[in-house]
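**Student:** Mind folding the following:
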Amino acid sequence: MDLFHKFGVNPIILKSKSYIKGRGAQQNVPNKFLQNIYETRDDFLEFCRIEGEEADKNKTQYIPIFPKTIVNKVNSPDVGMAYSMNPYQGCEHGCIYCYARNTHEFWGYSAGLDFERKILIKKDAPKLLEAQLRNKRWQARTIVLSGNTDCYQPAEKKFEITRACLKIFLKYRHPVGIITKNALVLRDLDVLKELAKDRLIAVNVSVTSLSEETRRILEPRTTTIKKRLETIRVLSENNIPVNAMLAPIIPGINSHEIMNLAKAVSDNGAKSFGFTVVRLNGAIGEVFTDWIRKTLPDKADKVLHQIEECHGGTLNDSRFGIRSRGEGKIATQIHDLMRLARHTYFKNKSFPPLNHELHEQFKDGQLKLF
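**Tutor:** Next up is the predicted model:
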């Protein structure tokens, strides 16, 4: 028995004493759009200690917002969707690598802890969606729920905005995609099954690792790996097509799991899979670097250098067509493994196209007879 296990210490996860449990980000990084910076000073922390007060309650806030539209056109050629909608901004899942963190700065918040603790709620989303689908100029194109933040994050259990939107899609027979890493999607199995009858639904389930230890530090408030694989299985058994998102692949953290990940999602019924190589754009580079030095200090330099090797020596590459794929030897190895995994476990599988032909007949909310 080695010394790590003798003394009950996990050799992989060596968190610092200041680690904030249940969160991904470990600080609020400055918002580049704001002139003033808020910081928690040591003298304030000492005052709280002496007075027996909590300096940070680490609570999640739900903040209602009222956008004028809900469906967004996606211009990026790397994303693979034409339109998206997000019932929530910010995400309590707390995935440390999440590219959506930067969008929280547009609302005046930090891409760090604020992104996980200040969740913006769009209660009018179903009404706005219905107006979009009834618009005479609108032609059916797949709209993806969660193009930015997870539509089945914990807030959905309370507000049920995603469920209400799915009922709108069903009413107007409009194709919809879902991206999630939460088993809460199974709550809406009744609506999903109705959509599936007319080939109007596709679900993308993210599976980043098969290790619970890795999941807990990368994605602290997400569904367990066991539950995620079960979600793929249940959806597939109900004829709801599932694409697994093995993303992002982070060199030195989950890159060694590629073949096992592909086999696991295939065995549970996924019809296809996609992947990206991690990139730490904008404020995410600082958030991730701070996190890994506190969470995996012994591996931090190695992981950061390998990510940099995939992006020309930096943590981020903004070039379309390359930024999510990476370049160099490590990225090439990842792509080679993905090709092998696809050939080995998905050789006779294909993802079915969605039906865009019904919506025009149901544009008024009921079938047109003439």
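**Student:** Only C-alpha atoms from now on, for both contacts and neighbour counts.
**Tutor:** OK.
**Student:** all helices for the stretch 51-200 of the chain, in order.
**Tutor:** 113-117, 125-134, 155-159, 161-171, 189-197 (DSSP state H, counting those that start in this stretch).
**Student:** where do the strands sit along the stretch 1-150 of the chain?
**Tutor:** Assignment of strands within the stretch 1-150 of the chain using DSSP state E, counting those that start in this stretch yields the ranges 61-64, 71-73, 83-85, 88-89, 118-121, 143-145.
**Student:** contacting residues for the nearest residue in space to residue 123 that is not next to it in sequence?
**Tutor:** Across the structure, with CA to CA, 6 or more residues apart in numbering as the measure, the residue nearest residue 123 apart from its sequence neighbours is residue 161 (6.6 Å). Residue 161 makes contacts with 87, 122-123, 125-126, as judged by CA atoms under 8 Å, 6 or more residues apart in numbering.
**Student:** Out of those, grab the one that's most surrounded.
**Tutor:** With neighbours taken as other CA atoms under 10 Å, the top of the contacts of residue 161 is residue 87, carrying 27 neighbours.
**Student:** Thought residue 119 was touching it, still the case?
**Tutor:** No. The criterion here is CA atoms under 8 Å, and residue 87 misses it with residue 119 at 10.4 Å.
**Student:** before we move on, the earlier item: of the contacts of residue 161, just say which sits nearest to residue 257.
**Tutor:** Closest approach between these and residue 257, by CA to CA: residue 87, at 32.1 Å.
**Student:** who's in contact with the closest one?
**Tutor:** 70, 121-123, 125, 145-146, 151, 161-162.
**Student:** Does residue 170 touch residue 194 like I think?
**Tutor:** Yes. At 7.4 Å, residue 170 counts as touching residue 194 under the criterion of CA under 8 Å.
**Student:** Spit out the contact partners of the residue lying closest to residue 124 once chain neighbours are set aside.
**Tutor:** In space, and not counting its chain neighbours, residue 124 is closest to residue 66: 6.9 Å by CA to CA, 6+ apart. For residue 66, the contact set (CA under 8 Å, 6+ apart) comprises 122-124.
**Student:** quick one: which of residue 170 and residue 194 has more around it?
**Tutor:** Set side by side, residue 170 and residue 194 show unequal neighbour counts under other CA under 10 Å, the larger going to residue 170 at 22 against 16.
**Student:** and for comparison, fold this next one:
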Amino acid sequence: MTTPNGSDDAGAGRPLKGRGALSNPAKRFDRYHTLREDDGWCSPAAETSVATDVRPEYAKSIIARNGSPDVPFDQSINPYRGCEHGCVYCFARPTHAYWDLSPGLDFETKLFYKANAVELLEQQLRHPGYRCKPLVFGTNTDPYQPIEKFYQVTRKLLELLYARRHPVSIVTKGGLIERDIDLLGAMAKRRLCSVMISVTTLDSELKRRLEPRAAAPQARLKLVEQLRGEGVPTGVLMAPIIPMINDAEIETLLRRCSAAGALSANYILLRLPLEVKSLFYEWLRAHYPQRAEHVISLIRQSRGGADYQSAYGTRMRGTGVYAELIAKRFALARKKLGLVPRREWELDCSQFTAPPARELQLQLF
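**Tutor:** Down below sits the predicted model:
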């Protein structure tokens, strides 16, 4: 059945094993979509899981430039499109619509790795007009999501950056970063590396529902401890803070992160751009039906009566009484623990050397 401007209800309202989204909403660029109907003759068994499909992408560029005044970096790299962690609140989900895929289950099951990432980065670093500034990994999708174990795009990019003495910052909630602690420690000794670990909750059950394939809370605290043990400047990011879901954990979470060795801490209030709104509300009503409407009310109170504010300066923090209360609580807890707001540590750009130009003769083959 095809209907205009609706959503694919396959799996709607039924949590799937290891997945955050409950459905595949229609892409905002679609005029039509399919809707499954049971005619009573044959009722197939409901799906309990969805397999991950990974495909290569041959990108045209690898460094993304940032012009947003409320994001503390100028350029970033995202080795993957889509993210298997399955965080239902992820603000990057709507980008999958540009691939004619749904921001729902497609975002966490139909993934792309940038097969030519290292070659592109080498080319861009070699360009005469390139100016060295810290590169940030993990600003859109996680560089240490599970498929990195096989494809190792992040590792290969870091090896190139270390060889060229180029500074890098990483934001992740993936336990696979432990594999690269040796490399990150070596970079940190030259003031070429810093890391922010995203710690959303200390509740393992909430983590399983909210971020099904991300590292466990205790594993993330352990990562902070291990990174600090190797001398890597490491902070934590409580992102997002969700009303009546994880906001009660602010003080305890920061205390545990500080004890693990974190140097800084910051937060982001829940953001619900475009399709993320319907995906999150569907998740909320399925997992927390009795408090769902109260949570939605608080979200709207902190967004000027709307579901989301996209304006610079307010999109990360929100407005209103609830948003102000969260800001004050977080700032007070951070001050008591001696943590500083998130900032770029003094990474050294002066050591950078561009890759040598390749022989023209070799470029012919």
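**Student:** cool, now which of the contacts of residue 66 of the first structure survive the switch to the second structure?
**Tutor:** Using both residues aligned by TM-score structural alignment, their matches' CA atoms under 8 Å, the second structure keeps these contacts from those: 122-124.
**Student:** Quick check: next helix or strand after the longest helix along the second structure?
**Tutor:** With DSSP state H applied, the helix covering the greatest number of residues in the second structure is identified as helix 320-337. Towards the C-terminus, the helix or strand next in line after helix 320-337 of the second structure, according to DSSP states H and E, is helix 360-363.
**Student:** mind listing what's buried in that following helix?
**Tutor:** Buried residues in helix 360-363 of the second structure, counted by 16 or more other CA atoms under 10 Å: none are found.
**Student:** swap in stretch 107-123 of the first structure?
**Tutor:** Under the neighbour-count criterion of 16+ other CA under 10 Å, stretch 107-123 of the first structure has 109-123 buried.
**Student:** Which members of the residues you listed are the farthest-apart pair?
**Tutor:** Going by CA to CA, the two entries of these that are most distant from one another are 112 and 123, at 24.3 Å.
**Student:** Whichever residue in the second structure pairs up with residue 343 of the first structure: neighbour count?
**Tutor:** Taking TM-score structural alignment, residue 343 of the first structure has residue 335 as its aligned residue in the second structure. A count of nearby residues for residue 335 of the second structure, using other CA under 10 Å, gives 12.
**Student:** where's residue 335 of the second structure relative to residue 209 of the second structure, distance?
**Tutor:** Residue 335 of the second structure sits at a distance of 31 Å from residue 209 of the second structure (criterion: CA to CA, to the nearest Å).
**Student:** repeat for residue 221 of the second structure
**Tutor:** The span separating residue 221 of the second structure from residue 209 of the second structure equals 19 Å under the rule CA to CA.
**Student:** which of these two has more neighbours?
**Tutor:** With other CA under 10 Å as the criterion, residue 221 of the second structure and residue 209 differ in neighbour count, and residue 221 comes out ahead with 24 against 21.
**Student:** Other residues contacting stretch 323-342 of the second structure?
**Tutor:** Everything outside stretch 323-342 of the second structure that qualifies as a contact, by CA under 8 Å, 6+ apart, is 235, 247, 250-251, 254-255, 258, 262-266, 269, 302, 317.
**Student:** Can you give me the buried ones in it?
**Tutor:** Within stretch 323-342 of the second structure, the residues that count as buried by 16+ other CA under 10 Å are 323, 326-327, 330-331, 333-334, 337, 339, 341-342.
**Student:** Show me the two of those residues that sit farthest apart.
**Tutor:** Farthest-apart pair in these is 323 and 337; separation 21.5 Å (CA to CA).
**Student:** Residue 184 of the first structure: what's it in contact with?
**Tutor:** Under the criterion of CA under 8 Å, 6+ apart, the contact partners of residue 184 of the first structure comprise 152, 157.
**Student:** how much space between it and residue 163 of the first structure?
**Tutor:** Going from residue 184 of the first structure to residue 163 of the first structure by CA to CA gives 10 Å.
**Student:** tell me, the longest strand seen in the first structure lands on which residues of the second structure?
**Tutor:** Of all the segments of type strand in the first structure, defined by DSSP state E, the longest one is strand 242-249. Under the alignment (TM-score structural alignment), strand 242-249 of the first structure falls on residues 234-241 in the second structure.
**Student:** how close does the matching stretch sit to the first structure?
**Tutor:** Taking mean CA distance after the TM-score superposition for the first structure, the mean distance separating stretch 234-241 of the second structure from the aligned residues in the first structure is 0.8 Å.
**Student:** And for that stretch, what's in contact with it?
**Tutor:** 89, 194-201, 224, 227-228, 247, 257, 261-271, 342.
**Student:** Could you check which residue of the second structure pairs with residue 132 of the first structure?
**Tutor:** Taking TM-score structural alignment as the criterion, the aligned counterpart of residue 132 of the first structure in the second structure is residue 124.
**Student:** where's that match relative to residue 117 of the second structure, distance?
**Tutor:** Look at residue 124 of the second structure and residue 117 of the second structure: by CA to CA, they are 11 Å apart.
**Student:** quick revisit: what's the residue nearest to residue 123 of the first structure aligned with over in the second structure?
**Tutor:** So residue 161 of the first structure corresponds to residue 153, using TM-score structural alignment.
**Student:** same check, this time on residue 77 of the first structure
**Tutor:** In the second structure, the residue paired with residue 77 of the first structure is residue 69, using TM-score structural alignment.
**Student:** Return the residues in contact with its match.
**Tutor:** Residue 69 of the second structure makes contact with 312-313, according to CA under 8 Å, 6+ apart.
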